Every structure is written in structure tokens, then in C-alpha cells.
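S.K.: quick one, structure for this:
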Amino acid sequence: MTEGNFVDYVKIHASSGNGGKGSVHLHREKYITKGGPDGGDGGRGGHVIVRGNKNLWTLVGFKFQRHFKAGHGGHGSKNRSSGADGEDVYMEVPLGTVFRNSETNEILFEITEEGEERILVEGGMGGRGNWHFKTSTNQTPRYAQSGVKGQEVDIILELKVLADVGLVGFPNAGKSTLLAAITSAKPKIANYEFTTLKPNLGIVQHRDFQSFVMADIPGIIEGAAEGKGLGHYFLRHIERNAMLLFLIPADSNDISKEYEILLDELRRYNPELLDKERLVAISKSDMLDAELMDEMRIELDKDFKDIPYMFISSVSQFGIQELKDRLWKMLNS
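M.R.: Have a look, this model is predicted:
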């Protein structure tokens, strides 16, 4: 998936249908000149309904269609015939889509399961026909209810990426290079910070035709939890990953400190993120010789007592198969 096709934030306008009018009608047929009221009910207005679709990965379709309008209910008629219900409109969205009210920013609901349906905007109720209003003192009511008008709302759609493994690291840590090395994804790769501005997804092919999904989350910077840079825009995608792979380059000034900064940003954004399984990968390890790697291990064993770590190189493929095996084992443990 190219970065330009990954859309994870859109605003739409949804309108439900008006309810149909109830009918004012008095029964008339041959030899019956004064039949009672028999006006039918109006049909309900159409709903705007959201449906989860596991085959969708992005909100790109909503770039081209942002207005959704359901049909109006039909009017009631004689012989207590009800009007037809308005046509419902269905919006198919990827799993992990959050719906917010545009004015209040309140979360309305979230779609997380295949085929899950939620009514986004309810259609107006149809009006009741005049036969409902017949009483002992009013045998021929000549009035009926009008249908209830539909609703119009502006809604914000936010997509939180659903992936098995989320790549976490500072800008230019080699996340896109790793994704390109172990999946068929083709993310933009360049030697400058914030090359990646939107998440990239790739499917990692493992042994025996097994696979899992990896997401390259755009680089985090210090202060991201407070919204610095594009902090909240990036961090929300990490919430839906089953486990986190921290990527720290071998030429970092202080690997342990960099890991702690990343961890602290996640903690401040959402403490629950620290409950996820974690693995630290020291990237760009092709620049290290065996002796230097052994020296680094002595320090890292002290700092990463409870968190597993390993050395990898996406360019030379060093440690890549071992990384895939380890990720698979952690995902299925």
C-alpha cells in the first residue's frame, strides 16, 4: 500500500431520511357511504448505517464521497396501507475506525469486528394515519401525524491501525527499511527525518505459509504525548497493535536512554500501552563488528533485564529470520 493511499482521518456529512406522512382518509366503497377512518401510517426514514469490513485497510474511499444521504419514507395511503420505509445507506469501514461527533469531539462508537453494524444516524419516524385517532367521541378524525424529520450530522472518522506488530522508534531509526526488508510493502525510504508521515502496513510471510501484519508507525519525538509535532496523530495507531517492536539504531548515543524516552512517551499518552509485549531490536548492526557487539551486550544485559533485545540489519539481512521467528513466537505465546 502506498503512503498516498493511506487515509486515516476524514470528516463526513450524514443525513437520514424524513419519516413519511400519515394518511387522512375515510373508507369509501359501494353501498358504504360513511366508512370509518382508514388512513395508513407513513414509512420511517432511511438510516445511515456503518458496517465493518476486514478487507479494508484505509479510509481512502471517503476522500471521494463525503456526503451520505438516506431515502425518505413513503406516505401512508387508504385501507391502512403503510408507506414504504426509506432506503438505508451503508458505509463500509475498516476495522478499528472510531466515530466522533464533529462539534463535541465525543466518541460515538468504534467498529472492531467483521460485519459489525451500527446506526450512525437514525431515520425519522413515520407519522401515524388517522385511524389511530378514532375515539368514541370522534368517529371520523380528519387529521394525521406528519413524519419526523431526519437528522444531519458532521462526523469525524479516525482509523487506528489494526496490526499484530507495531514498529516504534524515533525518526530515521530504520523502521521503513525493516518493513521493506521483511514484507512486500514499498514504503518511502530516505536519509532524513519524518520520511514516513502515515503508517505503512506489510504482511510478513513466516514459515509454513503463516503470516502476520506489521505496521510502520511514523517516528515519535520527545514531547509527542503532549501533541508536539504530530504526536497524537501517530500515537493513536499504536493502541491497536498486539505487540510493540522498538527499533533503536546501533549508532545511537545512548540506546537505553532512547528506549526509556520512547517508553515514557507511550506511558504519558496511554499507560495501558505498557501492558503490551515488547521486543527491542538494535538496527543498523551491520556497522558493528563482533567485538563491539559483545561489549554492547554487557551493557544492554544490565539495562534490559526484563525486556528481550537483539541485533539486526535490514540491509545485510543479519538477524532478520531470527527476528521473524521471535515475533511469531511472542504473538502466539
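S.K.: CA atoms for contacts and neighbours, from now on please.
M.R.: OK.
S.K.: how about the contacts made by the residue nearest the centre of the chain?
M.R.: The residue lying closest to the centre of the chain (C-alpha atoms, centre = their mean) is Thr97, at 2.2 Å. If a contact means C-alpha atoms under 8 Å, 6 or more residues apart in numbering, then Thr97 has Glu110, Ile111, Thr112, Leu157, Glu158, Leu159, Lys160 as its contacts.
S.K.: now the other sequence, so there's something to compare against:
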Amino acid sequence: MEKGNFVDYIRIFARSGKGGAGSSHFARTKFNPQAGPDGGDGGRGGHIILRGNAQMWTLLHLRYYKNVLAENGGRGDKNNCTGADGEDIVIEVPLGTIARDEETGEVEAEVLEDGQEVLWLRGGRGGLGNQNFATATNQAPEYAQPGEDGVEGWKYLELKILADVGLVGFPNAGKSTLLSVLSAAKPKIANYAFTTLTPQLGIVAYRDNKSFCMADLPGIIEGAAEGKGLGHRFLRHIERNSVLLFMIPADSDDHERELEVLINELEEYNPELLNKKMLIAITKSDMLDDELKEEIAATLPDDIPHVFIASYANQGLVELKDMLWRAITED
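M.R.: Modelled structure (predicted):
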């Protein structure tokens, strides 16, 4: 996962199929050489459809699939025969994928559920054959409709991780360590900044066979909302987390300042992120005595619940999971 297998952003050229042309044909039989119009309709152009797949976690499979071109509809034929519909293209994507038009930036499709199919680019309608235009005053119309063009353009497919809890903090705040202790995930852990370059997911077991999904996101730095560090690539994954766990190490020089920077970066990127439920975890707290914990707690906001934890020492983790579960399940 750390070696480039995680791809969360793809640019492709997509075109749905053009509708087939209607037929302009007149029936001729042995006993009636002018039996009238019998041109059939053209077939529909192929759609481009997105389908959610819960077993996928990356857009890597689309890296070399740069041109997505659906099949055109078949032409109408004599004897009122309708042309064949163009074959649809179904693209399987991980949950949390959105499709966006490059030129307008408009979100055109969003896939959130396993097996969900979203008609992304609709194929053009087939043209009507000349038999549709026969009237009492025009019994031999020579006109048939051409098929409608498909939809085409450069598009972006963008993945935003779906998780119940997103871990937010500066590099080396202990996010990867916490995820590795609470779940079976094995993120890379080392004592240098930006060890985690891509989101890591883990399932955290809770009481009574319940569980929730936690995402270790790349470390944030001041100026991330302006694109510094991993910038927007990191911040967009936070949009899909229902609960944000801010992680601040106990040995931080200024706990209050660090939290302010984290919250400010979220607000500058998208003010709506501040409407999410928030918790604070002071990590590496096995080095603290009760007096130091009280001093740190006094600098934290009263309206955001906090807990002191030490992942390797297994301190405060049960309390943390209880707090997270309440935040996830509360309306």
C-alpha cells in the first residue's frame, strides 16, 4: 500500500455511445410495391455506469484505462426492425468514489454502497425510423431521425475514504501506532515525518461483536489547506469520516496551539468539517503523572471530550473506544 498501490485520483476521457440512426425504408411486396414506410428505430448508445465494490480500496485498476468509450447503437432496419443497443460499460470502483467533470468541476456521480450502480454518462437515444412520421396527409415520409450524440469529456474519478473515525494530527502524533494496536492493520511506523503517505484502514473490534472502521490519514501540517505537504490529497479524505479524533502527543511544546492549527486547517479547507463530532486523544501519555495531565487538560477546549492514551502501554484504550462508539452511534 505504501509502494504506490493506493491510487485515489484518476483522470480519464469518457464517452457514452451515440444512438443509432433511424431507417428510411419503404416496404415492397409482390402484390403491393408501395406498401408504405417500414423503417425501424435506431438503437440506444451504450451507457457508462459506475458500480460500487466493497472489496476494492483503490483506483489503481484504472491507471492505464485512460479512454472509456462505450459502443454506439445500431442503425434501424427495414420491416420495422429496431437497431441493437450499444453495449454498456460498467466500471467497478471502491466505495466513496465521486466522478467530476474536469471543465466545470461539477460532481456528476457518487458511489457510497456496495453493488450500487450509478448511470454516469447516458448513451444517446436512437433516431426514429420513417414509419413513425407517417400521417394521413403524408403517407410516404422519407425522413428518419439521426441518433443522438453521446456525452463525452475529460473526467476525474476521485476517492474519498469511507470510515467511521478519521485520525487527525501532525506527523508522528501516534496515529499509525494506535491503528496497529486497535486493529489488524499494519501501517508503516517509523520516527520521521510523513511515514504514512496514503490512508490506512482498520476494523476496530468493540463489545458484543460490534466494530467500527478507523482511518489513519497522512499527517497534516500548517498550510495543508493551501496545498502544503500532502495538502488537499489528505484533507479530502476527512470529508467522509463521521467522527474526527485529534491526536496530540504528550511531549508537544504547545498542546493548545497544535489543536488550533489542526482545526484551522480543516476550517480553511471546508468549514463544514467543523460540524463533525470531534474528540481529542493525548498520545504517549504513559510519561505523564496526574499533575501534568491536569495541566494539559486545562489547555484543551471544554466542548471537545478528551482522553489520555498510551498505545504501546495499552493505557486508556478501552475508554477511548467507548468514547468513539458513543460518538459514532449518537444522533
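S.K.: could you get me the TM-score between them?
M.R.: Once superposed, chain against chain, the TM-score is 0.92 (TM-score structural alignment, normalised by the length of structure 2); 330 aligned residues with a C-alpha RMSD of 2.0 Å.
S.K.: ok, back up a step: not counting sequence-adjacent ones, nearest residue to the alignment partner in structure 2 of the residue nearest to the centre of structure 1?
M.R.: Using TM-score structural alignment, the partner of Thr97 of structure 1 in structure 2 is Thr97. Spatial nearest neighbour of Thr97 of structure 2, chain neighbours left out: Leu159 (4.4 Å); criterion: C-alpha to C-alpha, 6 or more residues apart in numbering.
S.K.: what's the local residue count around the one you found?
M.R.: 25 (other C-alpha atoms under 10 Å).
S.K.: returning to what we had before: now the two most distant members of the contacts of Thr97 of structure 1.
M.R.: Thr112 and Leu157 (13.5 Å; C-alpha to C-alpha).
S.K.: please look at the residue nearest to Thr97 of structure 2 and Phe6 and confirm they touch.
M.R.: No. Using C-alpha atoms under 8 Å, Leu159 of structure 2 makes no contact with Phe6, being 10.3 Å away.
S.K.: so what sits against both of those two?
M.R.: The contact lists of Leu159 of structure 2 and Phe6 share Thr58, Leu59, where a contact means C-alpha under 8 Å, 6+ apart.
S.K.: quick one, strands of the stretch 51-200 of structure 1?
M.R.: Assigned by DSSP state E, counting those that start in this stretch, the stretch 51-200 of structure 1 shows strands spanning 67-69, 89-93, 97-101, 107-111, 117-121, 152-159, 163-168, 200-205.
S.K.: which one of those strands lies closest to Asp286 of structure 1?
M.R.: strand 163-168 (19.7 Å).
S.K.: quick check: angle from the closest one to strand 200-205?
M.R.: 120 degrees (axes from the mean of the first three to the mean of the last three C-alpha atoms, to 10 degrees).
S.K.: between the strands of the stretch 51-200 of structure 1, which one is closest to Ser256 of structure 1.
M.R.: Using C-alpha to C-alpha, the nearest of these to Ser256 of structure 1 is strand 163-168, at 14.4 Å.
S.K.: what segments of structure 2 are helices?
M.R.: 175-182, 231-238, 255-269, 290-298, 317-329 (DSSP state H).
S.K.: now, of these, which is deepest in the fold?
M.R.: helix 175-182 (a mean of 22; mean count of other C-alpha atoms under 10 Å).
S.K.: distance to Gly219 of structure 2 added to the helices of structure 2, as JSON lines?
M.R.: As requested, the helices of structure 2 are exported to JSON lines (distance: least, C-alpha to C-alpha, whole Å):
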{"stretch": "helix 175-182", "distance to Gly219 of structure 2": "9"}
{"stretch": "helix 231-238", "distance to Gly219 of structure 2": "8"}
{"stretch": "helix 255-269", "distance to Gly219 of structure 2": "10"}
{"stretch": "helix 290-298", "distance to Gly219 of structure 2": "22"}
{"stretch": "helix 317-329", "distance to Gly219 of structure 2": "20"}
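S.K.: out of those, which is closest to Asn32 of structure 2?
M.R.: Nearest to Asn32 of structure 2, of the helices of structure 2 and by C-alpha to C-alpha, is helix 231-238 at 68.9 Å.
S.K.: show me what the closest one is packed against.
M.R.: helix 255-269 (3 or more C-alpha pairs under 8 Å, 6 or more residues apart in numbering; DSSP states H and E).
S.K.: after superposition, how close is the helix it packs on to structure 1?
M.R.: Superposing on structure 1 and averaging over aligned pairs (mean C-alpha distance after the TM-score superposition for structure 1), helix 255-269 of structure 2 comes out at 1.2 Å.
S.K.: contacting residues around stretch 230-245 of structure 1?
M.R.: By C-alpha under 8 Å, 6+ apart, stretch 230-245 of structure 1 touches 96, 159-168, 198, 217-221, 223-226, 266, 269, 273, 276-281, 331.
S.K.: thinking again about what came up before, show me the one of the strands of the stretch 51-200 of structure 1 that comes nearest Ser313 of structure 1.
M.R.: strand 163-168 (14.9 Å).
S.K.: how close does the closest one sit to structure 2?
M.R.: Counting by mean C-alpha distance after the TM-score superposition for structure 1, strand 163-168 of structure 1 comes out at 0.3 Å.
S.K.: got the angle between that strand and helix 175-182?
M.R.: Going by the same axes, to 10 degrees, strand 163-168 of structure 1 makes 140 degrees with helix 175-182.
S.K.: which secondary structure elements does strand 163-168 of structure 1 contact?
M.R.: Using 3+ C-alpha pairs under 8 Å, 6+ apart: strand 163-168 of structure 1 touches strand 211-216, strand 241-249.
S.K.: which stretch among the ones you listed is buried most, on average?
M.R.: Sorting these by mean neighbours (by mean count of other C-alpha under 10 Å), the first place falls to strand 241-249, with a mean of 23.
S.K.: average distance between it and structure 2?
M.R.: With mean C-alpha distance after the TM-score superposition for structure 1, strand 241-249 of structure 1 averages 0.7 Å from its match.
S.K.: nearest spatial neighbour of Ser311 of structure 2, skipping sequence neighbours?
M.R.: Leu178 is the one closest to Ser311 of structure 2 (C-alpha to C-alpha, 6+ apart), at 5.5 Å.
S.K.: rewinding a little: out of the helices of structure 2, flag the one nearest Tyr65 of structure 2.
M.R.: helix 231-238 (21.6 Å).
S.K.: chain center to that closest one, what's the gap?
M.R.: The chain centroid and the centroid of helix 231-238 of structure 2 are separated by 12 Å under C-alpha atoms, centre = their mean, to the nearest Å.
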